[in-house]
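S.K.: pasted the sequence and its predicted model underneath.
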Amino acid sequence: MKIEDLHKLFLESKGVSTDTRKIKEGSMFFALKGENFNANEFAEQALQKGAIYAIIDEEKYSRGENFILVKNVLKALQELASFHRNYLGIPIIGLTGSNGKTTTKELINAALSKKYNTMATLGNLNNHIGVPLTLLAMNKETEIGIVEMGANHRKEIAFLSRMAQPDYGYITNFGKAHLEGFGGVEGVIKGKSELYEYLKANEKTIFLNLDDPIQKKHLSYQKIYSFGSDEKPDVPVEYLQAGNFAAIRVAGYEINSKLIGSYNGKNMAAAYTIADYFEVAPEEIKKALENYIPGNNRSQVINRENLTIILDAYNANPTSMAAAIENLEAMPQRPKTAILGDMFEMGESSKAEHQELAERLQKGSIDSVYIIGEAFYGTSTDSRIKKYRTFEDFSADYSSGSIDNGVVLIKGSRGMALERALEFI
């Protein structure tokens, strides 16, 4: 079936489903494959549950006219998303970076939605499947699309950019994330910069943080809208100290967020800059940024009587860990406790990066430190830092309720599921 014909059927449907457990009535079911599953096997079940078409790539599972056979279901999904993006013809903002992508995306969406009907990536659906699902969630009512792009190896951002065809783009930062796939920090820089290379090649607009020396290398490009604390950016920003939370001053407005950590000031500034470019009123941007509350284990602040808990258990890499630890040390509350889990996808750098972080903790001012996971367990530390090979070892040793005041940081890679520690505090 031609992509134009598939798109006509898509427009008549109620959207796309890829999971038979979450079938939307009237949707098109795309039978994706993985290493351990083949959704072609569940295509008939999807129709029984309310899907109107099942897109499959194995003829033996076809049972009639509601089954649409294609060469490759994933490729069909991606091509349909690109076709739909061009059909809509709306401005698309592409977003990537090592840290802060999802928070920045949510802030941009909050600010732009004060004036426009926006559609942004849901959660962290930012890969080769998530990006097409995001594009296909947009419709004729959508005025601006915001597409988060994640990657753990080179050429992935380039591929996602060709699919989403962004008109604007922003990179949050270049940090020590997914070092295994990128082959080191230089690989991270080249991989993430594929977004800017796409924008340059297609004469699109880059939003640029002039306080980032790596990003400043793109200053020779003409279509730039910048922010920063010096060097005469388009949007001058002053970063403020406002207790434990990020705050900025811009265009005469002091904006105080509910985001823990001064490092989130850059994310706020980026969102302000992009909303300013699209002519959202400054007072409306201020409202949006101040009212945004983080969720989904990302820099969540949980208050329990005399105890403040910073739950940041969605992701971790050396750059974000260092920022979170620095922020904890700067907070006025005492005592300070850190419960930290292994950082994944570090490749050959894993041992050295975990050891460096352990030494940083050993020299720091945090009162109690618990490190959990195989990588952290293999580090050399003194007895002040308590090490556990598994979360189960930690939970068995930890005395429930022994931390009842001060501030606690809980941070680790998603696979560590450190939000479980909330049960013991």
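M.R.: In hand now; what should we look at?
S.K.: please count neighbours and contacts with C-alpha atoms only from this point.
M.R.: Noted.
S.K.: which residues does the biggest strand by length in the chain contact?
M.R.: What stands out as the longest strand in the chain, according to DSSP state E, is strand 253-260. Applying Cα atoms under 8 Å, 6 or more residues apart in numbering, the contact partners of strand 253-260 are 242, 244-249, 282-283, 286, 289-294, 299-301, 310.
S.K.: what residues sit buried inside that strand?
M.R.: By neighbour count with 16 or more other Cα atoms under 10 Å, strand 253-260 contains the buried residues 255-260.
S.K.: if we can go back for a sec, what about burial for the contacts of strand 253-260, which qualify?
M.R.: Buried, going by 16+ other Cα under 10 Å: 244-249, 282, 286, 289-290, 292, 294, 299-301, 310, out of those.
S.K.: and the comparison structure, right after this:
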Amino acid sequence: MTFSLTSIISALNAKVSGSFEDFKPENISIDSRSLQNGNGTLFFALTGSHHDGHQYIQQLINKGVRNFVVQYIPDGLENKANFLVVENTLFALQQMAGYYRSLFSFPIIGITGSNGKTIVKEWLNFLLSPDYSVVRSPKSYNSQVGVPLSVFGINEQHDLGIFEAGISQKGEMEKLENIIQPNIGVFTSIGSAHDEGFLSQEEKIAEKTKLFNHCSLVVLEKNPLIEHYISQPKLTWSFTDKNATLFVSQKWAENTATRLTLVYQDQTFEVTLPFTDEFSIQNAMNCIGVLLYLNTSISVITERIQNLYPIEIRLQAKKGINNCIIIDDSYSSDYQSLKIALDFLEQQKLHQKKTIIVSDIFQSGLPTEVLYQKVFSTLQNNHIDRIITIGETISNYLSKLPHVISFSSTADFLKQFNTQSFQNETVLVKGARSFNFDEIVVLLEEKKHETVMEINLDAITYNLNFYRSKLKPETKVMVMLKAFGYGNGGFEIAKLLEHLKVDYLGVAFADEGVELRKAGISTPIIVLNPENYSFNTMIAYDLEPEIYSINGLHSFLKIAQEKNISQYPIHIKLDTGMHRLGFEAAQLDELIAVLKNNNFVAVKSIFSHLAASDDKQFDAFTYKQFECYQENSKKLTETLHIKPIRHILNTSGIFNYPEMQMEMVRLGIGLYGIGNSDYENQQLQNVSTLKSIISQIRIVEKGESVGYSRKFIANKPTTVASIPIGYADGIRRSLGNQKSYVTINGQRADIIGNICMDTLMVDVTRVNCKEGDEVIIFGERPKVTELAEFLNTIPYEILTGISQRVKRVFYKN
């Protein structure tokens, strides 16, 4: 196989700068922060409206990286590394991935659709791995960047590939098709995801089906609308249409399983699926279609399909015992996903000490010795303090790494498990499903009750980028983390935001900033409500105060003088009509007099706050505020001869008044998926999902009551489920008595009776459910905005009211 720097230069038609020795990349990287960057890396300096990978080339050179694909060579670096200069680095990454894919001739399965892509990919991997050496997309790597990075995981030992492709707008799928070049296609479903990027559902279907332009066959549920856009041969399946290639003639549920009778090419056979929900059954049918096309025997299909299992595709960060952070990736073990998990570990680590618990690694396609040499180097480069290996093979190959503890099986590890051996560290649990590492996670995880709030870090990234798209490239972004990140979490989100290179973080009080500093956050932090007594603490932890009064300014200057500090950054707040905090116009002369010729502090920014940026009916007032701000800030800057950062826009201001953005904006509730209009909300992704479980189900007879004060009297036999969450967890009592609802297995269940301190009750008479089933208190349905409407309040109050006793789980796909 020819894949070296020489062939890459030719494939990209790149201009070359540097003294090249031919070089075969061991690592394709787009992230300067990854600890896996080194002399075997080829780095692509991707650019966007608010990021530029070229800025980090010098520090990458310092780490030993010598080969870069760039759009320009940064000043002063011309002779320090080898540069492949192209017009567009993202296109070059995709072009190179397409070239790399073309070097292999084995079959590739390409999967697209609105939902189910990752599950179908993982199930196909499980079903086909006994017969093939499979390479697949790690996690949900299905984007314009994720797909090319996935393709680089192919090697000479593989003989089948499974890659998923996701798009959000026109023109994207053709690029992904050129990279994946699939021979077999799977269309999972069509839904509302990413509707905003297309004029109609038909346009979205037409775009998605471009993935199949060169396929020999496409597997999908029989649907004339979708089939219209697919000219290739099709293997269709259906529960209702006997003309489908694969027809389900009978279907019945048995406890936790579903039995199907299938008809295919005059053959009739039965399969048993370990699921009862429609979504899983549909995904399994797509898998059966692929297996049939690949001539898998009926006996093998029936044997393997009954062993399908729930897919956990998320990397989760959880609070652990003894002040640990647990990164849970306990369901998969391959080399590509190991690298992703290690980057997530570095991003989310709260403590300097890092531990990994790792099993034997499967499905790499590499010879065992080559695979574990790569694993050895990767763990070494990531500076892991303690490595716990479980499995005979990995234990043999990693024995020479320092601080390795080896066990032959998970059972052996559990026998010797000691809670006191894990203290103040970040622990990555990374294992193949067959090793049952979920048992280890249970032991390491901090024990709290069964109600959790899940925080989608991918959605936070998406929402940040949405608001950044409204800004000029040079505009800075300050993100508000006050009130425990609007109830979502503090340092975990701050770690992500620092990774995403926001310019400032904002907190309400000094102690919030101190906690972030203790967690290792180095991004500048502004304290928006500093009490005078906290100024010493703020200086000790490098926190920057908002100054909104003469008294506050004098107090801070006194401490700065006592400590002999010079040019300490402060932020001046102007009151332009909010009338909450800030200097009014009449106080500016006194403010100028104090600041003039004063070397103890430096005015880093001057800002104000819009009172009604969320309501366009107050346009005139908002523009009057902005005019007042411009006039007063100009007086300060010109008199003091300074050029501070200016900012007035909050979340709704970014959306409604982008012309007022100046040098910086402040992003708050929008980051967490909540806008101030229906249209704005449609553009954002849900971040927070509050979940619990059904703890008990009972039948309440007619005339009997439920809960305190007998507020609910059954007028007929009613099935009632009790949920272990109540007003002590932040669920307002006024949501009871059928004012609101929860979602169980996709179905609505009204809250009945008074909400108790630790429990609420719901009517599940018409809901198919059992004890232990998951309950959504809020998330996609009902949304936080719905609950706010029920209560005649704002979403802020709902989110910030969720108790700290509710465990937060942070995840990314």
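M.R.: Received it, and whenever you're ready, just let me know what you need. Small disclaimer: the values here were computed from a predicted structure and weren't measured.
S.K.: could I get the TM-score for this pair?
M.R.: Here the TM-score for the pair of chains, by TM-score structural alignment, normalised by the length of structure 1, is 0.69; 368 aligned residues with a Cα RMSD of 4.6 Å.
S.K.: now, the buried ones among the contacts of strand 253-260 of structure 1 that are in strands?
M.R.: Mapping those onto strands (DSSP E) picks out 245-249, 300-301, 310.
S.K.: and the two most separated of those residues?
M.R.: Using Cα to Cα, these span at most 24.5 Å, a distance reached by R249 and I310.
S.K.: biggest separation within the buried ones among the contacts of strand 253-260 of structure 1, which pair?
M.R.: P282 and I310 (29.6 Å).
S.K.: all strands of the stretch 351-500 of structure 2, in order?
M.R.: Assigned strands in the stretch 351-500 of structure 2, in chain order: 354-359, 386-390, 404-407, 426-430, 452-456, 476-480 (criterion: DSSP state E, counting those that start in this stretch).
S.K.: please identify the buried residues of stretch 315-331 of structure 1?
M.R.: Across stretch 315-331 of structure 1, burial judged by 16+ other Cα under 10 Å covers 315-318, 320-321, 324-329.
S.K.: same question for stretch 188-206 of structure 1.
M.R.: Neighbour-count burial for stretch 188-206 of structure 1 flags 188-200, 204-206 (criterion: 16+ other Cα under 10 Å).
S.K.: and N27 of structure 2, what pairs with it in structure 1?
M.R.: Using TM-score structural alignment, the partner of N27 of structure 2 in structure 1 is G15.
S.K.: about what we covered before: in helices, which of the buried residues of stretch 188-206 of structure 1 fall?
M.R.: Using DSSP state H, the subset of the buried residues of stretch 188-206 of structure 1 located in helices is 188-192, 194-200.
S.K.: which one in structure 1 is aligned with G110 of structure 2?
M.R.: Counting by TM-score structural alignment, G110 of structure 2 corresponds to G94 in structure 1.
S.K.: ignore what I typed, I meant E312 of structure 2.
M.R.: The pairwise alignment with structure 1 assigns E312 of structure 2 to G295, based on TM-score structural alignment.
S.K.: equivalent analysis for A92 of structure 2, please.
M.R.: Counting by TM-score structural alignment, A92 of structure 2 corresponds to A76 in structure 1.
S.K.: okay, and its match sits in which element?
M.R.: Secondary structure assignment for A76 of structure 1, by DSSP states H and E: helix 73-88.
S.K.: appreciated, that's everything.
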